[in-house]
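1. Provided below are the primary sequence and the corresponding predicted coordinates.
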Amino acid sequence: MSTYNFTISDSALRSACEFHNIDISDNEDEMILFAIRGALPAAEGISLLDYSDHTKFESEHLLQRVKVNYYYPRCVIGQWLPSERKIAIFPASTVPNLKVVQRNKKKKHQFNCMQPGFYNYRKGQHSGSNSGFQPHRALRLQSKITFRRANFTLQNKQPVIDYGPSAYIGTGNPGDNIHCARNNTRTTKVKALKGQDFSYSFCMSDYYSSYGCQVIVGCPEQYIPRGQKSGNWNAWEEFIGNVYDHFAKEQQNFKYLLIDSFNMQKIAEATSTDIDLIKVVHGSSGPLVKRLQEGLQKMRKSSTGKPYYSGTIDGDFGANTAKALIQFQKDMHSGKAYGYANEATFKSLGMSLATPV
């Protein structure tokens, strides 16, 4: 098996929540949505598996860690039924598409990249009005998030976008909904990517439409071009059908866990508590969040003498805690910020994460 392959399951997702101080006790009887940035379906013997095998609810699915390239869907978005301990996986993207950014007349730094965290969505229409482009039933962002914006540049006439630690990071609700990627059978043709050892037969490639929204490969059936048919390529129809018509028919609100594949693989393979895997992120709650808030409240800005955090010590990592943490990290790391707190962050606040997960 490839060293980049890992198994995603109910137990792995529960471990991810524990390591990230995320409480799902109120959501055990609901569908929880999750996304893994930089991952695709995988199987032993080939690099990538026909993703239609992963859209069925099973106890576990095999994934492969891949590099996000902002051109092709290189993420998965999943549906998790904690009460049944089952998950389904759908090919997706959690980052903007470079082709879309390049064509857009807006300023090229206005395209969001949602940062890992635990967020809130609600059933609703995308794009929010009947006059919008291809309005369809979807999931609408209901909470403030932590997100990055980065400058769009050309290098050797090729578009480049960078969402690294030096890129702008802030909080708010930019309307990054979960909707279809607006694919059809012509834009989901499989192609081999140059320089990457993927199976030609199963490599998902080509266009997806996103300015920063979370998108699932496929298209609502009413927008499929005449003469074409829905099929295994149309993961969106199965995803949204599960949400509206089947497994979550009566549910209105959905939690959404976003994590990158490197951390997810480490957590899935962890055999004991590893302090390096513990993080406090947007949407975390509990004692470690309280300690973070207390630490940020005690620390003073050199420019004003005021505390970084002046809100309530409530143990809930929301927008105010995120803003305080971001500013503290920028001051400590020459303008670089990560938007989450790990052991290094706690040490810089004069504390330690050495608390059982």
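-> Received it, and whenever you're ready, just let me know what you need. Residues are numbered from 1 along each chain as shown.
2. When you work out contacts or count neighbours from here on, use the C-alpha atoms and nothing else.
-> Noted.
3. need the contact list for the residue nearest to the spatial centre of the chain.
-> Centroid-nearest residue in the chain: Leu258, 3.4 Å away (criterion: CA atoms, centre = their mean). Taking CA atoms under 8 Å, 6 or more residues apart in numbering, we find Leu258 in contact with 34-37, 115-118.
4. same thing but 10 Å
-> 33-37, 77, 94, 114-119, 264 (CA atoms under 10 Å, 6 or more residues apart in numbering).
5. try Cys17
-> 11, 23-24, 117-118, 257, 259, 267, 278-279, 284, 357.
6. circling back to that earlier point, which ones among the contacts of Leu258 map onto strands?
-> 33-37, 77, 114, 117-119 (DSSP state E).
7. Now list the buried members of the residues you listed.
-> Buried members of the ones in strands among the contacts of Leu258, counted by 16 or more other CA atoms under 10 Å: 33-37, 77, 114, 117-119.
8. Take those residues and lay them out in a markdown table including distance to Met351.
-> Shown next, in a markdown table, are these (distance: CA to CA, whole Å):
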| residue | distance to Met351 |
| --- | --- |
| Leu33 | 33 |
| Phe34 | 31 |
| Ala35 | 31 |
| Ile36 | 30 |
| Arg37 | 30 |
| Ile77 | 35 |
| Met114 | 28 |
| Gly117 | 22 |
| Phe118 | 24 |
| Tyr119 | 27 |
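9. try this one next to it:
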Amino acid sequence: MIIDADILAELCNFYQYSLTEQDYLFFAVRGSLPEAVLHGDFVEATKLKAYQTIRRTRVNYKTARCTIGLWDVKNSKLALFPGSTVPSKKYLFTHASSIATFNILCPGRYELRRGVHPRNEHGFQRHEAFLMDGYGLVEIPPVERLTHTVRFDWSQSVYTVVLAGDNLHAARTEPRQDQPDLAGSIMLKMNYSSSGCMTILGQPKEYVRSNRTYTAWNGWQTFVDLVNEVGADKKNFTFLLFTFSDFENKNQTSSGSLIRYGSQGPEVVQIQQKLTSIIRLSTGLPYYTGPINSLFSGHTAMSYVVFQEDYSNGKIAPEIQTCKFLSSTKHFHAS
């Protein structure tokens, strides 16, 4: 699958993500890897180019199965890095306390800032990273701890809006000293460190255990160096999370656009107005009581989730087809 700036812009238009005054963006494609990486060439994918190629992969919550990208909007170029946008089952098993706070970030538009991960000053291997301070829409399936791993109960997943804290940081993966320098196949088999954060394969240079700090396997350090090169003075970055299916279905727009977390525009106003007009029986208050600001995030998104919980028979979707939503709620009388 070829991706380029035009395709990304088309998807942003479809999901109503604002690109006003954006020069560099981060993005991710869940369920994919750069084609070059799958052929063992970590270097080629990380070059800023007019177009890149990705291939569908099955997310397994064990090894890297996502693509993280840097989008140079001004010059219409992309660089890609192998990583993950979901929690690691091994990490959750070995860090049992993290099960209480883990999450799976839903596709959408989010904001990151430069900072240090982990935030705790006594945390393991603190390094320069990109932090999510705001709210996000997440999926949380119940977790069963087994003998050697954990298992998700997808049938009982819940959606909620929380301060997810899903930072973008290093996966803390590194080949052994005796392994090849260009260890593509080895890196793709390694477990990553995450309870829900986005990660890029590799190590911060200060923690590399060998003398190969800037070698081909270290996607994380290559990513940080590239960000510092093209956006040295930039402190805040928009992060767009897609799925591979988004690229496959990008031409199927006959039913109109979809609203996801971070969407902004007149369709969101319609959703806010509808949720303002419907009274929740258990509270006697409207589902939405915030400002009509055209932004599907925070209180708006949570109001929609609560409404879905009350009326969807458990079939909650993390995105909205506006026409369908308005049609299905037309029998609700205005308050």
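-> The structure has been received and is ready for your questions. Here the structure is a predicted model, which is why all the values come from computation and not from measurement.
10. sorry, back to before: when you align them, which residue in structure 2 goes with the residue nearest to the centre of structure 1?
-> Counting by TM-score structural alignment, Leu258 of structure 1 lines up with Leu241 in structure 2.
11. Buried residues in the helix or strand that contains that match, which are they?
-> For Leu241 of structure 2, the element it lies in under DSSP states H and E is strand 236-243. Within strand 236-243 of structure 2, the residues that count as buried by 16+ other CA under 10 Å are 236-243.
12. do stretch 272-288 of structure 1 as well
-> 275, 277-285, 288.
13. Quote the end-to-end distance of that stretch.
-> One end of stretch 272-288 of structure 1 to the other measures 19 Å (CA to CA, to the nearest Å).
14. quick one: the residue nearest to Pro141 of structure 2 when sequence neighbours are not counted and Gln16 of structure 2, what's the gap?
-> Residue nearest to Pro141 of structure 2 in three dimensions, not counting chain neighbours: Ser157, with 3.9 Å by CA to CA, 6 or more residues apart in numbering. Distance from Ser157 of structure 2 to Gln16 of structure 2, counting by CA to CA: 26 Å.
15. The two: which has the busier surroundings?
-> Gln16 (24 against 15; other CA atoms under 10 Å).
16. Which helix or which strand is home to the aligned partner of Asn13 of structure 2 in structure 1?
-> Matched to structure 1 by TM-score structural alignment, Asn13 of structure 2 sits across from Glu18. Using DSSP H and E, Glu18 of structure 1 sits within helix 10-19.
17. now that helix and strand 32-37, what's the angle there?
-> Relative orientation of helix 10-19 of structure 1 versus strand 32-37 (axes from the mean of the first three to the mean of the last three CA atoms, to 10 degrees): 80 degrees.
18. Give me the buried stretch members for helix 10-19 of structure 1, please.
-> Buried, per 16+ other CA under 10 Å, within helix 10-19 of structure 1: 10, 12-19.
19. how distant is it from the center of its chain?
-> Offset of helix 10-19 of structure 1 from its chain centre (CA atoms, centre = their mean, to the nearest Å): 15 Å.
20. okay, the angle between it and strand 253-260?
-> Here the directions of helix 10-19 of structure 1 and strand 253-260 differ by 80 degrees (the same axes, to 10 degrees).
21. ranges for the strands of the stretch 101-250 of structure 1?
-> 112-114, 117-126, 136-141, 145-149, 152-155, 158-161, 168-172, 178-180, 214-216 (DSSP state E, counting those that start in this stretch).
22. counting contacts, what elements does the longest one pack onto?
-> Taking 3 or more CA pairs under 10 Å, 6 or more residues apart in numbering; DSSP states H and E as the contact definition, the neighbouring helices and strands of strand 117-126 of structure 1 are strand 32-37, strand 136-141, strand 145-149, strand 178-180, strand 253-260.
23. out of these, which comes closest to Ile313 of structure 1?
-> Nearest to Ile313 of structure 1 among these is strand 145-149; the distance by CA to CA comes to 19.4 Å.
24. which part of structure 2 lines up with that closest one?
-> Using TM-score structural alignment, strand 145-149 of structure 1 corresponds to residues 136-140 of structure 2.
25. Check which residues of that stretch are buried.
-> So stretch 136-140 of structure 2, judged by 16+ other CA under 10 Å, has buried residues 136-140.
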